[in-house]
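Asker: for reference, the sequence and a predicted model appear below.
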Amino acid sequence: MHYVCPVCKVENKHELTFSIQEYVCKSCSNLISTDKNIVRQVVKKPIENVVLETGQKGIIDGVEYNVVGIVIRKYGSHTFWREYYLKDTKGEDAFLSESDGHWVLLHSINKEDVNTKSGNTIFAEYKSRRYRRYETTECTIHAAAGFFEDQLDFGIATYKEYVNGFQMISVEKSKGSIQCFFGEHISKYKVKRAFNISNLPNYSGIGIVQPFYVNFKQALNIMAIAALMVCLVQLYVVVSRTNKTIFSQEVNFADVKDKELVSKSFELSGGSAPLKVAVSSDVDNSWANVGLGLVNERTNEITFASKDIEQYHGYEDGESWSEGNKNEEFNFCGVAPGKYHFLVSAERQEPLQTFAVSSFLSSDGQLSLSRDMYGTINVTNNNTATTTAFGDSKLIKKDTVSELGRLVYQTLGKADIDSLLNANASLGISDSVLSDNKSVKIKAEWFPVSFWNFGIILVLIIVFVGACYFGRRMFERSKWFNSSNSPYTYS
């Protein structure tokens, strides 16, 4: 239909067949009554964050809509929201409302279907669903454009908004008439795709029907099914598989000195699972090391692992101390099924040789020799009271230059110093060992049945559900923060 503005003579047209009472001239922004083709008043053009134009088409949920009018409403001095009047191909009305980047798609409903329950102004019911009143807002029309079936009311209109989750009931009262609308949140990306818009207003705050980021009921159902499936899989694993010891042997350090021990072959069946190795040795103020090579006999691939076993203790500043352990564990993670054998190597801290403490005094009294438990020999010139320490008797014999060396030669000649000292040692030479650990025990266990992954997955599921639950509560509290009828209390 075509309408010529009586003021600027510009033609205003739209493609739909419904009759209108008013339109806003696209050129001069005069509100024209079609009954007598006269000007009612001049209105502002809607420009604040307006992203749709009259005549623009879009498809939402399979229904094609045409934008026939745009109204910007104003609350207070600086709060605005936009309403886009839509018509589908059957002539049915719909409305897109946008405020702070949050979109709601609304449809007209019969006011008789909305039950506000006399005496109770907090709730409203529609199709057996209860909605809580969010706010009562008085507003006016700030700007308008397009074609309208009813006259625009530029007086004060009162909106009562009732909310339940992502749905709402809006009750509009103006000039004694009441209209009711049912609305649902619609994603801005859905609006963008529907009308092929390049830019949309950014989100600000939380919309009054904005849903939580996760559908809690669906997430709870999905997590419950996932937990059930995990439990069933774990039950199958427990029933069909067993943990078993695949290698257990005590290995003497002497048997693997400068070589490796090749174990018997063993078969691992089922899925990939950890292989736990426990090693122990009777270390005492000493250390030992075990090296294991896990050989896949089909691929000849070797996985190496090494572990130190060390244990030390002592007494210092009036307190005893200890560190380390005689037992250690390590894992080969994710070992695939197949046939394997071990390459075993091991070494230890070598034992220390000790000597019996002894001493020797030359017949003329000029020379004294003493040996401590570690084999160090102290040579003393009794004439000068000077002492020199030697690591062994051979070093003493080699000293023929110093005054002390000449004195030793003159006094002892070619006598065997070790024999002289041993003759005066009541215990003689002792090959005692500080730590007599002669072997290491190795035990390898195959663990196809493990409750670690099962437990971790269940814990993560519970944590996710808990985070969603408390996150949704905080989200709802924030959503209702600006409402005068919030079900929450705020400190």
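Answerer: That came through fine.

Asker: CA only for contacts and neighbour counts going forward, please
Answerer: Noted.

Asker: what about residue 28, helix or strand, and which?
Answerer: Take DSSP states H and E as the rule and residue 28 turns out to sit in neither a helix nor a strand.

Asker: before we move on, what SS does the closest residue to it other than its chain neighbours have?
Answerer: Nearest residue to residue 28 in three dimensions, chain neighbours excluded: residue 8, at 6.7 Å (C-alpha to C-alpha, 6 or more residues apart in numbering). Look at residue 8: counting by DSSP: H, G, I helix; E, B strand; the rest coil, its state is coil.

Asker: how close does residue 8 sit to residue 22?
Answerer: 16 Å (C-alpha to C-alpha, to the nearest Å).

Asker: from residue 258, how far off is residue 77?
Answerer: 90 Å.

Asker: check it against this one:
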Amino acid sequence: MNGFELTQKGKLPALPLEVKCPDCKHPLQLYTYAQAKSVACDRCARVSDVQENGLVPGKKVGREKQEPLIPIGSEGRIKDILYKVVGFVVYKEQNFKYRWREYVLFNPVHGYSFLAEYDGHWTFFRFVSDFSKGAAKNTTSLYYLDREFKLYNKYRSQVMYARGEFSWQITEDNSQFVEYVAPPYMLTHSFSKVDQSWMLGEHMEPETVQETFSITSPMPYKIDVGAVEPFSDNFSYQYVTKVGGIAAILLFLIQVLLFTFHQNKVLLDQTFTVTEEAGKGTLVPVPGPTLEIGSSFLGATNLQVILRAPVTNTWFATGISLLNVKTGREYFVEVGVEFYAGFEDGERWTEGSPGTDQILSSIPHGTYQVYLQPSRETMAYGTTLPETFQLKLVQDVPIWSNFWIALLLIGAVPLVQGWRHYTFEKSRWMNSDYSPYESN
């Protein structure tokens, strides 16, 4: 490089070259020395061309003066490369209101890079030399880094304010820009009648930028979704779908394993006769047998209660008490059936069923005395009151309802995340004229 010798790889000399603004005589500092093509005064906003015999005054770019969040001269390490901030520009998209800020970064070995901020979203850009599509300006998608980059924006920029030094003449630049996105990356093609270049941008979190350049001021608030802001690095839709699929397979294997260990042991399968108390219309309690309930593979067991009764246009129910003869603890459940049938408008209809079942969970092993308290509807027209009922008790049956609930919850996570991903991407493309989503 001209003008200085590198004393340490990757670092600029500590003292910059001092020059004076030809307009207001304000001292200016040049960190890039002979690399600079133009320099903007931070006092009068005059942009001067850097020539061998000094600075030649040019246009002013002070219509929207802003203080850079990252001061000129700040240093920060990005991708293991130490950069110095040497320039700051406020851009406006021609014919539109969109504005963004761009910091020019310089390293004497690796050259120039750029850090852009738009609506609180930060993107780090570097020139790339291993990709070129020539002057193809109407391409809707590109492939680079094994990714598909989709056309996002086309525009020309207008400088609203600048300070610091630049490797190009910023007031004379009439380049057109075309942006392609594949979050968290962006390919930017800039071209004019005499020159073209490609840059690769990568999303940076505001916290990372703040830490990199030791920024003490509040960071700009993020608005909407950035052009290359990733949906989620740690909880992406693809990751959740993959984990959900693995979890569903494991859940099924566990269910099959538990199914093979279930006993399905019938403890009771008996038909009981009901007796009505004289003059009261209620049914007499029925003493049941004594049962020995064992343990399951997981310890406490479940108990399936199956009830059937010959009901027609009526109902029948019975309370079932299981009394542990050793501990005195009682487990109670009431099950009932109802069945109705008839004709209406020439068609037969039915409602209910003469059979039902219910599950009692977490029954400890032990000896249990069974007590039954049946009940039925009083006599009504067109009914046949049941005189008997069948009760079946089965120990340690497989319960598929828990499996289906767990599977539903596992499946709901990718569905919810998929919807969030869809709305996130749709919001990203709201600022693009090339959105793949239908606009309302």
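Answerer: All right, it came through fine. Every value quoted in this text rests on a predicted model; they were computed, and no experiment measured them.

Asker: any idea how far residue 24 of the first structure is from the residue nearest to residue 28 of the first structure?
Answerer: Separation of residue 8 of the first structure from residue 24 of the first structure (C-alpha to C-alpha): 12 Å.

Asker: of those two, who's got more company?
Answerer: For the pair residue 8 of the first structure and residue 24, the greater number of neighbours falls to residue 24 (27 against 12), based on other C-alpha atoms under 10 Å.

Asker: and the more buried one, what's its match in the second structure?
Answerer: Residue 24 of the first structure maps onto residue 40 of the second structure when the alignment is built from TM-score structural alignment.

Asker: hmm, that match is touching residue 162, no?
Answerer: Yes. Between residue 40 of the second structure and residue 162 there is a contact at 5.9 Å, judged by C-alpha atoms under 8 Å.

Asker: shared neighbours, those two?
Answerer: residue 47 (C-alpha atoms under 8 Å, 6 or more residues apart in numbering).

Asker: more neighbours: residue 77 and residue 258 of the first structure, which one.
Answerer: residue 258 (10 against 6).

Asker: ok, now how distant is the more buried one from residue 307 of the first structure?
Answerer: The value you get for residue 258 of the first structure to residue 307 of the first structure, if C-alpha to C-alpha is used, is 17 Å.

Asker: residue 196 of the first structure now?
Answerer: 64 Å.

Asker: what lines up with residue 124 of the second structure in the first structure?
Answerer: So, by TM-score structural alignment, residue 124 of the second structure is matched to residue 105.

Asker: distance check, that match against residue 476 of the first structure.
Answerer: 21 Å.

Asker: and if you look at residue 381 of the first structure?
Answerer: 95 Å.

Asker: I'd say residue 147 of the first structure and residue 22 touch.
Answerer: Yes. Using C-alpha under 8 Å, residue 147 of the first structure is in contact with residue 22, at 6.1 Å.

Asker: remind me, longest helix of the second structure?
Answerer: For the second structure, the helix with the greatest residue count under DSSP state H is helix 400-428.

Asker: who does that one touch, helix- and strand-wise?
Answerer: helix 237-261 (3 or more C-alpha pairs under 8 Å, 6 or more residues apart in numbering; DSSP states H and E).

Asker: can you tell me the closest non-neighbouring residue to residue 208 of the first structure?
Answerer: For residue 208 of the first structure, the spatially nearest residue (C-alpha to C-alpha, 6+ apart) is residue 479, at 6.0 Å.

Asker: for residue 15 of the first structure, same thing?
Answerer: Leaving aside its chain neighbours, residue 15 of the first structure sits nearest to residue 1 (6.2 Å; criterion: C-alpha to C-alpha, 6+ apart).

Asker: pull the contacting residues for the one you found.
Answerer: Neighbours of residue 1 of the first structure in contact, by C-alpha under 8 Å, 6+ apart: 13-17.

Asker: flag every buried residue along the strand or helix carrying residue 165 of the second structure.
Answerer: Per DSSP H and E: residue 165 of the second structure is located in strand 147-166. Neighbour counts over strand 147-166 of the second structure (16 or more other C-alpha atoms under 10 Å) mark 149-166 as buried.

Asker: then stretch 388-397 of the second structure?
Answerer: Here stretch 388-397 of the second structure shows 389-397 as buried, counting by 16+ other C-alpha under 10 Å.

Asker: please apply the same query to stretch 48-63 of the second structure.
Answerer: 48-50, 55-58, 60-62.

Asker: what about the helices in the stretch 101-250 of the second structure?
Answerer: 206-212, 237-261 (DSSP state H, counting those that start in this stretch).

Asker: how close does the last one sit to the first structure?
Answerer: This points to helix 237-261 of the second structure. For helix 237-261 of the second structure, the mean deviation from the first structure after alignment is 2.7 Å (mean C-alpha distance after the TM-score superposition for the first structure).

Asker: that helix to helix 400-428, inter-axis angle?
Answerer: 180 degrees (axes from the mean of the first three to the mean of the last three C-alpha atoms, to 10 degrees).

Asker: quick one: residues in contact with helix 237-261 of the second structure.
Answerer: 297, 398, 403, 407, 410-411, 413-414, 417-418, 421.

Asker: if we take those, which one ends up nearest to residue 364 of the second structure?
Answerer: The closest of the contacts of helix 237-261 of the second structure to residue 364 of the second structure turns out to be residue 297 (C-alpha to C-alpha; 12.3 Å).

Asker: separation between that closest one and residue 421 of the second structure?
Answerer: Applying C-alpha to C-alpha to residue 297 of the second structure and residue 421 of the second structure gives a distance of 42 Å.

Asker: settle it for me: which of the two has more neighbours?
Answerer: It is residue 421, of residue 297 of the second structure and residue 421, that has more neighbours when counted by other C-alpha under 10 Å, with 19 against 11.

Asker: for that one, list the residues it contacts.
Answerer: So residue 421 of the second structure contacts 231, 237 (C-alpha under 8 Å, 6+ apart).

Asker: nearest residue to residue 188 of the first structure in space, please, no chain neighbours.
Answerer: residue 103 (6.3 Å).

Asker: I figured residue 291 of the second structure hits residue 393, correct?
Answerer: No. Between residue 291 of the second structure and residue 393 there is no contact under C-alpha under 8 Å: 9.8 Å.
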